[in-house]
Every structure is written in structure tokens, then in C-alpha cells.
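Novice: Provided below for reference: sequence and predicted model.
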Amino acid sequence: MDLTKLFGCKVFGDEAMRENLSREVYESLKRTQDTGLPLEENIAAAVAEGMKDWAVSHGATHYTHWFQPLTNITAGKHDSFIEPAGNGKIILEFSPKALIKGEPDASSFPSGGLRATFEARGYTAWDPTSPAFVRDGTLYIPTAFYSYTGEALDQKTPLLRSMEALNKQCLRLLRLLGNTKTNYVTPTVGAEQEYFLIDRDAYEQRLDLKICGRTLLGSRPPKGQELDDHYCGRIRLRVAEYMRALDEELWSLGVSSKTKHNEVAPAQHELAPVFDSANVACDHNQLTMEVMRVVAKQQGLACLLHEKPFAGINGSGKHNNYSLCTDDGLNLLASSKDPEENLHFLLMLAAFVSAVDQYADLLRASAASAGNDHRLGGFEAPPAIISIFLGENLTQSLCAAGNGGGCGKEEHKMLKTGVSTLPDLVKDDSDRNRTSPFAFTGNKFEFRMLGSSQSIAFTNTVLNCALADVFEDFCKRLEKAGDIRHEIRAIIADVVKEHGRIIFNGNNYSQAWVEEAKKRGLPILNTSLDAFECLLDQKNIDLFSRQGVFTPVECSSRYEILLENYIHVVSIEAATMLEMVRRQIYPALVRYAGEVARSVNEMKTAGVSAWSSTKHLHSLNDIIDQIDSEIEGVREAYVRSHSIENIREHALYLRDVLKVRMDSLRTACDAAETITDDQYWPIPSYTDILLRV
């Protein structure tokens, strides 16, 4: 297999554009992709014709405007290229209008009150900065999604707006620092994707996995991740074959899948791509999640992307690695040996410190969901407290720069291996802190709070927007300064003084840090419902408005959408749990208890002591009664929740009452599983699921 030919073979990328477009059209489209300049209408017509011819040559019969509504998954309606030509014949046609504009139903997607049922019209608009691709006989055209009245109804539009705001303010700052070569700045992202891979047959036998994506019942297996023997261990043959097929499909679609390995929990794995622009990285991550599920099904497997598919073992996250790169090859988060350049690097670090401290609540909200509530703070993921890890060296350098100290980069120290045949290794500036939610890791920041099923778009929108705002503040100060270098140091000093509280280089899992965070006044938003409230905070509404990313109406609509999603997820889980327990668990326990009772009677009739069996029967009967009582508690809370009209009160009731009763029902059922004959237990156990692949 020639990987260089396989990669991007299904993408209308640079090579395909060169082959199917004239030089003038190609160069115009490239300018739009590279700089964001609008595309001329006559150019769009030529692009549409060339794109259609290329897609048809790759087996496409349909096209779709591929967009990202506020559901964490993608959508699109598929239209064929055929048009009647008369005499019973057809022609293949793809107009520039069909390329540029689509009209999906905007009332059938989450809108947070922006669209009523009778207000159905919406628009999709072609995003030429993200390449089209062919998949399963359809040409996929990445698009933004708007309501008839102009509000963004998707993940892409705010992300693109935030990228423009960031580019504008960062370029302004670079000019003040003496950089005249850079033409645009792009936030680049690499999204590490964690997932579970289980046997399809076991998946199909679990209603909770099929409907909710996670197990609502299940006692812990005898062996989980206690021996630390799964992480980066040998990849099982069946999993290796899945990973091979997944890589090949992703590569053909232009997704630069780079790294694969076993994660900490049994049956858990990770895929990591190469960095790309935030917009393309977001599209690629959405595509990756879709392909992962499809390839798994083809291989007789199921790919689980829920944040916590199994209680008692690690859940799955998505690490958002973020940096700022320029068109002339600079990484603005890379330190330098040159003192002047390193002062500029420290100014960039100060910008991140300021942005994260001022908008920690928004970053927390960007990682908030009903699924992620099960994962955050569980000694497997960062706690629900935002902080930044810089490492002691960088923290000291930042403080020293603000106090007028040196800004030169220290020489890297060497790690002596002590073995003559092994090379001595160059040490990095700092260790890694895997407990930190926002850690500097060399030339990028890694935001580790995101859940595995979530879109990365909102997190990067918040980061872009917050940084743009901080850069704007820095620029205003520098534009008034007589001595730029002196003012840079003053800015860094002020950031350390005002926002240094967000820097924490220790163990984020410790209770001591929770107490310390309270003393520092950091927001502690333990659940998603706590975090969602910040979207209504005036300072955050003002931020989005200043940078042109969200209108106040769009902020409130997203708040409502997040609450609605939380309500739907928890309600569906409760209904699924009731169905499983009523129709599977409870009847199975009654049958098993009946079998034990018959055995007890037979033993007594035979004159054999049945003391132990009788004790077991009483235990079964007690737990059956407990489950019956807990079922009623969940049912009552579920019914009561539907009578609460206020959306916020509804969500809070689910969190504070219904979920607590569901936990009690689960505890009883899990206890029953441990004393029930395996032949009678009606659903695959954790051991069956996690060790079958």
C-alpha cells in the first residue's frame, strides 16, 4: 500500500483542485482558504463544476451540505446530481448556488427558542476553508448553519468568528512587537480521542449501551485496571485489525491519524491526529467519531464514545492541544534563546494566564455535559476546577520578567541514563502534570477536561475569543507606551499579580488543592448545571459581543439548549433503567429465587441441612424487595419531573432527586448481580464485556 497515494485520495484537496480547476480559479480558491478573503461568484461557478466532475469520478452520485448542529454530531440532507434533460434523459449538474447555499429545516434542530416549529427555514453556507470529501457515494461539503433571522445554529459559525477575532487582535499585537512579516495567525489544534471498543454481540444485549451509550447497571469486575497492565500494552489482534481499518479510512479522508495505543482501562484506546487549523481539526474530529463507529460495526465491534461507559474504571476524555501558528512558520508558544524573542513568548504565556483566569467559568462550561459529570474529578480526569500548569521554571521566568529580570531561555539539562549503550537525554523545561486541566506541554497548551463525545468547537471558540480580548487589552496599553519593552514587562507583572492565582503546579487531585482553590477565589463548578449558568453572566455576554462571536440572544439560546440536552439525557437514562430493571433484572431475580426455593424444599424433604441455602434465599428475597422499592422511587421521581415547567428547575430536580434515586436502584441491582447465578443474570456482565475483544 502506498500511503502517500492513499492519504487524502477522497478529499478535494490541493492536488485535486490543481487537476480539476484552472490556474486562476485554483489560486483564487487558495487565497480564500489561506487568508479568509471572500470568493468571487464567477470563481464559485468554476469550483462547483470542477468539484462535481472530481466527485463523480470518485463514485459520488449525491452531494450534501455537511453541518454541525448543536447536537455534538453532524447532519446533512443528500441530493443527487441528476437533472432531467428531456426525452427521458438526465444530465449531471451542480450549480454554484447548490455549492454555496442550502436550505435545511431549522426548526428540527436545537435552537434554544430561536426557531418555533412553524418557523422552519434555515440556511447552510459553504465553508471553503475546510475541504470537501467523498464518502459512501456522496460529496460532503462542510458548511455553516444559520437561522432565517441570521443567528448561528451550529458549532462552526462561532468558531470561525472567533478565529477571525483572534487573528485580528493577534496580528495587531505582533505589529506592535515589531513583526511585519506575518500576514495571519491561526489557532491550531490536535484533538486526542479516547474510546472503548467492545464486542458487538455484548453491546446488542445491553439496552443501556444501545440507547444511552453507557451502562446504567453492572457490578465491578474482579480485575479492572488495578495492575496498570493495559496502558500502552500489546494491542490485541482484533483491536489491531480495527485500528488498521480505521487508519486507512481516515487517511483516505485526509485525517492525519498519527498515534494509537491502549489507554488505562481495559478495552479503552486512544487515537491522536497531527495538528491542523482549529476549524479543520473540529471537522476532522467529528468525521473521526463517525468513522470510528462505522468501522467498528463493520468489524463486529461497537465503539463507545460516552465519557463514562463503565462505573468504577476510567472514563474517556478528549485532550484539546492548542497552539498559535503564523503563515510564516512561527509557533507563538515556542520559547527562544534570544532574550527579546523570549520576552515576547512570555507575553504570550501571560495572555493565556489572563484569559484562562478571567474566563475559567466559560472554559469549564465548554466541557460540561451530563456524561462528563460522571468523569471529571474521578481521579482519572482533571477536577472541575480550572487552573494552569506552567511548571516551576516557566512560572519563575514569568515572575522574573515582570520584575525586570532576564528573559533568556535556560539551556536544557541532560538526563543521565547511567548505561553506556543508551544516549543521555535532553530534559524538557518542565515535567508533565496529568492532573492539570490546562497544562503547558512544551509549545502548546493541553486542555484535558473535554469529554470524549463532545465537539471541540465550543472550547476552541472560548479560547480564541478570550485570547482575542486579552490581546486587545495588551495592544491598547502598548499603543500608548513610550518604551515597548518596559511596558511588556509591566503587563507581565500585572498579569502575575492579578491572575497568577490560576497557576497551580501541584496535584490537582488532592483535597488540599480544593481548599486552596477556594481561598484563591477560583470558581468551583462541580456539575454541568453549575457551569451552564455562566453563559448568562453579563461579563461573558459582553466578551462574546465585543469580539463578534455570539449575540446576547445566541448566548441565552445556547444556555437553554444545554439545559434541554441535560434534561433529555437524564430522562432517557431513567426510562431505560426502569425498562431494564422491570423487564429484565427483576423477573430474572424472581426466577432465580424460585429455583433456589425449590432446591431448599428438596433439601429439606431429603432431610439435608438447608441452613446456608435458606440464608441465601432470604438474602435474595430482601434484595428483591429493596429493588422493588427503589423502582418505585425512580418511577415517582421520573413522573414528578415531567410536571416541572421551568426548565432550570426541571434540570435541578433531575440532578438532585432523580439521579440520586437512580444511583440507589443501581446499587441494589449491582449487589443482586454478585449473588445471582450467572445463567440467570439476563445481561452481559462487565467481565463479559471488557474481556471479550
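Specialist: Done, it's in. Numbering: from 1, shown residues only.
Novice: from here on, contacts and neighbour counts on C-alpha atoms
Specialist: OK.
Novice: hey, which strand is longest across this structure?
Specialist: strand 185-199 (DSSP state E).
Novice: Nearest residue to the spatially most central residue of the chain in space, ignoring adjacent ones along the chain?
Specialist: Centroid check for the chain by CA atoms, centre = their mean gives Gln454 as the closest residue, at 3.5 Å. Once flanking residues are discounted, Gln454 sits nearest to Asn72: 5.7 Å by CA to CA, 6 or more residues apart in numbering.
Novice: And Arg477, by the same measure?
Specialist: In space, Arg477 is closest to Glu487, 7.6 Å off (CA to CA, 6+ apart).
Novice: pretty sure the one you found contacts Glu479?
Specialist: No. Assessed by CA atoms under 8 Å, Glu487 is found out of contact with Glu479, at 9.8 Å.
Novice: Settle it for me: which of these two has more neighbours?
Specialist: Glu487 (18 against 14; other CA atoms under 10 Å).
Novice: The more buried one: which element?
Specialist: Counting by DSSP states H and E, the element that carries Glu487 is helix 484-499.
Novice: Next, find the distance separating Ala588 from His306.
Specialist: According to CA to CA, to the nearest Å, Ala588 stands 28 Å off from His306.
Novice: residue contacts, the residue of the chain most remote from its centre?
Specialist: What lies farthest from the middle of the chain is Gly607; by CA atoms, centre = their mean that is 63.5 Å. Residues near Gly607 by CA atoms under 8 Å, 6 or more residues apart in numbering: none.
Novice: More neighbours: Ala588 and His306, which one.
Specialist: His306 (26 against 18).
Novice: That one contacts His374, correct?
Specialist: No. Using CA under 8 Å, His306 makes no contact with His374, being 10.0 Å away.
Novice: Show me which positions of the longest helix along the chain end up buried.
Specialist: Across the chain, the longest stretch assigned as helix under DSSP state H is helix 611-641. The neighbour-count check on helix 611-641 (16 or more other CA atoms under 10 Å) flags 613-614, 616-617, 620-621, 623-624, 627-628, 630-631, 633-635, 637-638, 641 as buried.
Novice: for stretch 517-526, same thing?
Specialist: So, applying 16+ other CA under 10 Å, buried residues of stretch 517-526: Ala517, Leu522, Pro523, Ile524, Leu525, Asn526.
Novice: Might one say that the third one is in contact with Leu362?
Specialist: No. The criterion here is CA under 8 Å, and Pro523 misses it with Leu362 at 10.4 Å.
Novice: Look up how far Ser612 lies from Asn601.
Specialist: Distance from Asn601 to Ser612, by CA to CA: 13 Å.
Novice: Comparison target below:
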Amino acid sequence: MSFDFSRFGCKVFNDAVMCEKLSKNTYKSLRRSIDLGLPLEPEVADVVATAMKDWAVELGATHFTHWFQPMTSFTAGKHDSFISPQKDGKVILEFSGKELIVGEPDASSFPNGGLRNTFEARGYTSWDCTSPAFVRDNTLYIPTAFYSYTGEALDTKTPLLRSMEALNRQALRVLRAFGNKTATHVTPTVGAEQEYFLIDREKYEQRLDLKLCGRTLLGAKPPKGQEMEDHYCGRIRLRVASFMKQLDEALWELGVTSKTEHNEAAPAQHELAPVFESVNVACDHNQLTMEVMREVAKKNGLACLLHEKPFDGVNGSGKHNNWSLSTNDGQNLLDPGKTPYENLQFLVFLSAVIIGVDKYADLLRMSAANTGNDFRLGGHEAPPTIISIFLGEQLTHVLENIADGANPDQTPSCVLETGVATLPKLPKDDSDRNRTSPFAFTGNKFEFRMVGSSASISIANYVLNTIVADSLMEIANRLENCVDFDGEIQKIVREAVKTHGKVIFNGNNYTDDWVVEAEKRGLPNLSNTVDAIGAMVEPKNIALMERHHVMNEAECLSRYEIMLENYCKVISIEGHTMAQMCRREILPHMVEFAGKMAESYEKLAKMQVYNANIEEFVRELSTLITEVDDLCCELDIELDQCDQIADYVENARFHRDSIRRVMAELRTAVDRAERLVSSDAWPIPTYTDLLYRV
């Protein structure tokens, strides 16, 4: 049956529901709080809470939860029922304004980077009324911010909300300088494309590495990978199509505008893309999408893998964070229009992005750093670790002309000729798309392609919002105090190109030549997570965050500590998992198979049949058994040693340089053994089993 689109958002306490369930005055008061960022009055909160509870109960809800996003890339929340015991032994359903607005989870049990001690457990969740509540699994989910007893942000949402306010404040100043009095709010909007893998659940359950680490720590390359390029946008298998249909319908009921879906480049890899929305809601919806993906996959006998590199040798997964700026009066501030060379307002906002990205390239790189992304970035399947901007030929030409003091001319619009009479003539875009660029302008938005598939997009977006807000603040200061307005704009654009244009690159980011060129330009190349996350505590970056009240120094330091600690924990779990798989699964089967081959050789020898190849085969496998066992012992020693390193930075470097080195050597040995041992004797599903059995 087809989906009844009248049910879109039926599980969301959205504007239509608020209009229906609230009195006119209550609705106006709530809308005022949402639109203007004002606190909700207690008496209004009580009325809203009762209406929200009644609506949720109608949909089968028995509980409510303050849904928040701690610094784990996952979501959290404790669930409380609506019931309230009465003296007669019965219960009634109650939900107060106080319960709606404020919750109190344990603040010391989540990553906090030293902001909380174990004995200092108090923390708060506070209702974010700009992101609508929804019902899921018989529970009313209330999106909230999460912060400590002393007021520091313990989540990813709070800095995001602060960055949105900073960007709005500075963007409005620039618009006012241009004489725009109708725009009262500027909102960053995002559409986050989500890549993922689907594999058979039964095979997934047979792999300890997939269950504990989300990626295969072992596995030889299959005979066929993605060489034929036959999977990308190809026919969707029936089982996957059924999953996608159920996923769409589940997301649509939750108000998530799942729009586009297709097969990605690697076998068993797919992508989902939503429609643009406010960055705050988009971040919440992306977290929700990942959770629903896992649930729907399990119901269909599948496992959804969101790790950045679940399979070695085939493309990994990312998130394409499409970011733009919209005003309440309907403008897209990054839309160049038909004549970008005349669109001074667009050129100013474009200059702000260029300045911000160049000045804070290290911070933007940090926002996409995690252990999984280290395997993906720079692997000719994703952008390299060097931040650069793709603008396309026309915009680059316009900016260069302004920088040189020439009159920018218009690149003539073209028609795409197909050579087929029956096909319509198509208008040709001003520039091609550059899939190798980490930060590409794609018509009226920027696509930040570095973000990992498992990560929260909140971090990338609060960094992006803040660095652009900082540029806009400097521009607003100049425009508000200048004498020659048009002349000042020319100076701003010219300086942006002359001073920061080194970050613009329209070529192939995958080539070695670009790495050399980027170094000549002085662009940072933070090739791994340990180096990249150091940007969080650079003095200029802390000053930036404090200047716009997005994070204070303590909050920046806490995030740095959390990222280092998480890096170590992830690799440690992977190391212990790998050692256990090798000792309890791989080695016993290698020994058993070698023994059987040796017995076969002895039986043949008794028959006066001598085969040197069989003898050599057993010797080779025996050598690999020794190598695997020795490397397991070495890995154990390295893992024990890292437990003795107290300094977070030193420990992270040790995990990166020593533990991952041994793991790579151990994997090479095991993968060689997989090619020797018969398929019925190999204890875990192979890449062929995982990638081609859906």
C-alpha cells in the first residue's frame, strides 16, 4: 500500500498541532518564544505541557523523555511515565510545565572532559522549543539542551544554538547596512546526506568486530569490489527497497523529509538525502535518522553500518553537510542570482565564508575528525585532509577580476547540446561540480563533504556558523562606519581574494600535486585525528568561541580532552576485539586446518605419493600461525603499556603510532591466512558473504 501523505508529521507536535491544541493566546505566546528566542512564562508552560501530554497519550504514549545529545555522537534520555498515584490507589496522568522545561539527568556519567567530578552529578536538560517534540515507541520525546550545574554545555546542541544566535546577530548587521529592514532573522539551513551500509543480520551477528566496533578488523579483499562501478545508482535490490520504503514511512511520520535514496559506489552501500531545514532541526533529524535506520534494518533481518570505513578496500561512508543561509523574508543569502558580478550582497556573504574558512581551516578540519574518518579521508573516495574551497570558474573569475581592479564581466550562459534532436536543450550551470573538494560551492550552498557518517553534524555546523559569524562581524564593523559604501564592498571582496584566496582550489583534490601545492600556499594538512583535534585548544580558536559566546575556555578544553579520550578508547576496544577474535576464532581454525592438511600429506606419503607443494603449503600456514600468535602477544603488550600512560596527548599518539601499527600487521597476516584456509574451515563470514548476501 502507498503511504498516506496526510500522515506526514503525524507523530510531531508541530505548528499545526499547536494551533489545534492550544488556545489562541497560548499559541501566540509559544510562537513568540520560538521565533524570538524568549523564555516561556511558567503559566504558559503548564498549559503547553498539558496539551502536549494529552496529544501524546492519544498517540499511545505512556512516558516522556528529555532527549539530549551528549558528546558521544549518540542521543540519550531517561524515561518517566505520566502516571501520578492518588490516595485511592488509582493513578492519573500528569505532566507539568516544570517537567516539560527542565529535567535532571546525571551529568558526571556522560563525557564531560573534567567539567564534572564523579561526586558532582547534578546536570540539567532544558527544553529546546525550536525543535518540535515527537512521539516514538510510546514515548513523548522532548528535544533538550544538556548542561552542568555550573552552566557549561555538556552536549552538542547548546553550542549549536549559541552559534546560530551569533550568526543571526552578525548577518542582520550586514543586511541592515545594505538597507534591508524586512529581514528579522537569519537562519543557517542544512541538508545532511547520509551514507550507510546494509548487510545481512545473521552474518553481522557472526562477527565480533562488527558488533563491538562497527567495522571489520579482519577480512581479505573479495574477488569483486567496486571495480565495475555497477552499484552506483543501480537497481535497488528487493530486500533493500523494502527497507527503504519502511524507513521513509517511519521518518515521514516523524516529520523527517526523507527525499532521495540510491545505491552508493561501494557494494551494499546506500545513501539517503533529506530536504533543507533549520540547522538545529536538521541536526536533530539526522540523529533520529541514524537511530531509525538501525531499528528498521533489524526488523528486516539486516544490520545498518554507519562506521566511516566498515570494509577495507572499498569506499567508506560520510555525510555531505549542505549549508546555506536563509532569511525569514525568503532570501537565500548564498544565491548568486543570474548576475553574481552585480550582486554585491552575495559577494559580501561569499567573502565572509572564504575569510572564515581560510582563517579557521584547522578548526573546520577538527570538526570532521574521528577515528573512523582517519581511514576514509584522503583515500581517493573522500576529500583529503586539506581544507580548500571549490567555487567554480565563473565565481572565481568574478572574484579575481574584482581583486585585480577590473570590471567583472559575465560569463555567457550556455546551453547543453546533447546531439540528440528529441532531447530538450538544457541550460548549462555556471560551474561543474567537484566531488573531490572538501568544501564546494554548489549553486546556492556550500557542501562540506568531510563529515563522517557516524558523527553528529552539530559540531561541523557550530564551527561553520561561528567562523562565518566572525567574518561577518568584521565586515559589519567596516560597512557601518564607511563613507563610500560601494567602494568599501569592493575593498572587502578584494582583500578577501588577495589575503584568503589561497584556500580556493578548483582542481582535483585527490592528486599528489595538490598536496605539494597546498603546502606551498601554507594550507594546514592535519592528516589524522590526533593532530586535527589540537585545533580545539589553539588560543586563536578559543578566543573565537569566547568572542561569540559559543563556548568558553573550559568548554573548549573539555571537548579536547573528550576527543582525545574517545580516540584512545575506540582504538583500545578495537585492539582487544582483534586479539580476542584471533585467539578464540582465527588461530584455532588455522591450526585445525593445518593439521588436516598435514594428515593428508602423511596419508599420501604412506601411499608413496610425495607432493612438495602440499608440504610447502603446510609450512606457509604454520609460519602464519606463528606470526599471528606473535603479533597477538605484541598487541597485548602494547595495550597493557598504553594503560600506564597518563597524559592524554601522549596516550593518543601511542594508540595512533604503536597500537594501530601492530593491528595493521596482524590484519595483513590474518588476511593472508584467509586466502589459504578453505571456506568451510574459516570461522567468520568473509567480505563476499557480507557485501553480496543482501
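Specialist: Great, that's in hand. Since this is a predicted model, take the numbers as computed values, not measurements.
Novice: What mean distance separates the longest strand of the first structure from the matching residues in the second structure?
Specialist: Compared with the second structure after fitting, strand 185-199 of the first structure has a mean deviation of 0.2 Å; criterion: mean CA distance after the TM-score superposition for the first structure.
Novice: what sits up against the helix or strand that contains Arg477 of the first structure?
Specialist: Per DSSP H and E, Arg477 of the first structure falls inside helix 457-480. Here helix 457-480 of the first structure makes contact (CA under 8 Å, 6+ apart) with 155-156, 158-159, 162-163, 165-170, 172-173, 176, 187, 278-279, 282, 351-352, 354-356, 359, 362-363, 366-367, 484, 487-488, 491, 543-544, 547, 549.
Novice: now, which of those lie within strands?
Specialist: Pro187.
Novice: Can you give me the buried ones in stretch 508-519 of the second structure?
Specialist: Asn509, Tyr510, Trp514, Val515, Ala518.
Novice: farthest-separated two in the residues you listed?
Specialist: Spanning the widest gap among those are Tyr510 and Ala518, at 12.0 Å by CA to CA.
Novice: ok so, going back, so the residue farthest from the centre of the first structure: helix, strand or coil?
Specialist: Put simply, Gly607 of the first structure is coil when judged by DSSP: H, G, I helix; E, B strand; the rest coil.
Novice: Please report how far it lies from Gln584 of the first structure.
Specialist: Distance from Gly607 of the first structure to Gln584 of the first structure, by CA to CA: 35 Å.
Novice: Ala610 of the first structure too?
Specialist: 29 Å.
Novice: Give me the more crowded residue out of these two.
Specialist: Ala610 (17 against 14).
Novice: give me every residue that touches the closest residue to Ile533 of the second structure other than its chain neighbours.
Specialist: Closest residue to Ile533 of the second structure apart from its sequence neighbours, by CA to CA, 6+ apart: Met366 at 5.0 Å. By CA under 8 Å, 6+ apart, the contact list for Met366 of the second structure reads Thr529, Ala532, Ile533, Gly534, Ala535, Met536.
Novice: next one: Ile623 of the first structure
Specialist: Ala668, Ala672.
Novice: 10 Å instead?
Specialist: With CA atoms under 10 Å, 6 or more residues apart in numbering as the criterion, the residues that contact Ile623 of the first structure are Leu589, Leu617, Ser629, Ala668, Cys669, Ala671, Ala672.
Novice: Switch those residues over to a markdown table; also include secondary structure.
Specialist: Below are these laid out as a markdown table (three-state DSSP):
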| residue | secondary structure |
| --- | --- |
| Leu589 | helix |
| Leu617 | helix |
| Ser629 | helix |
| Ala668 | helix |
| Cys669 | helix |
| Ala671 | helix |
| Ala672 | helix |
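Novice: Superposed on the first structure, what's the mean shift for whichever helix or strand Asn322 of the second structure is part of?
Specialist: Using DSSP H and E, Asn322 of the second structure falls within strand 319-327. Here the mean offset of strand 319-327 of the second structure against the first structure after fitting is 0.3 Å, by mean CA distance after the TM-score superposition for the first structure.
Novice: Go ahead and confirm the residue nearest to Arg477 of the first structure touches Ala481.
Specialist: Yes. Taking contacts as CA atoms under 10 Å, Glu487 of the first structure lies within contact range of Ala481: 6.3 Å.
Novice: Residues that sit against both of these two, list them.
Specialist: In contact with both Glu487 of the first structure and Ala481: no residue, using CA under 10 Å, 6+ apart.
Novice: Overlap in contacts, Pro523 and Leu362 of the first structure.
Specialist: Ile386, Ala531.
Novice: neighbours of Asp430 of the second structure, just the number please.
Specialist: As a measure of burial, Asp430 of the second structure has 17 neighbours, counting by other CA under 10 Å.
Novice: who are the neighbours in contact with it?
Specialist: Counting by CA under 10 Å, 6+ apart, Asp430 of the second structure has contacts Lys338, Gly392, Glu393, Gln394, Leu395, Thr411, Pro412, Ser413, Cys414, Thr442, Gly443.
Novice: Make a markdown table out of these and add distance to Phe13 of the second structure and neighbour count.
Specialist: Shown next, in a markdown table, are the contacts of Asp430 of the second structure (distance: CA to CA, whole Å; neighbours: other CA atoms under 10 Å):
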| residue | distance to Phe13 of the second structure | neighbour count |
| --- | --- | --- |
| Lys338 | 39 | 11 |
| Gly392 | 42 | 21 |
| Glu393 | 45 | 13 |
| Gln394 | 44 | 18 |
| Leu395 | 42 | 22 |
| Thr411 | 48 | 15 |
| Pro412 | 48 | 8 |
| Ser413 | 46 | 11 |
| Cys414 | 47 | 11 |
| Thr442 | 33 | 19 |
| Gly443 | 34 | 18 |
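Novice: Check these against the first structure and tell me which are still in contact there.
Specialist: Counting by both residues aligned by TM-score structural alignment, their matches' CA atoms under 10 Å, the first structure reproduces these contacts from those: Gly392, Glu393, Gln394, Leu395, Thr411, Pro412, Ser413, Cys414, Thr442, Gly443.
Novice: Now flag whichever of those residues is closest to Ser126 of the second structure.
Specialist: Thr442 (36.3 Å).
Novice: hang on, the earlier thing: what subset of the contacts of helix 457-480 of the first structure is buried?
Specialist: Buried among these by 16+ other CA under 10 Å: 155-156, 158-159, 162-163, 165-170, 172-173, 187, 278-279, 282, 351-352, 354-356, 359, 362-363, 366-367, 484, 487-488, 491, 543-544, 547, 549.
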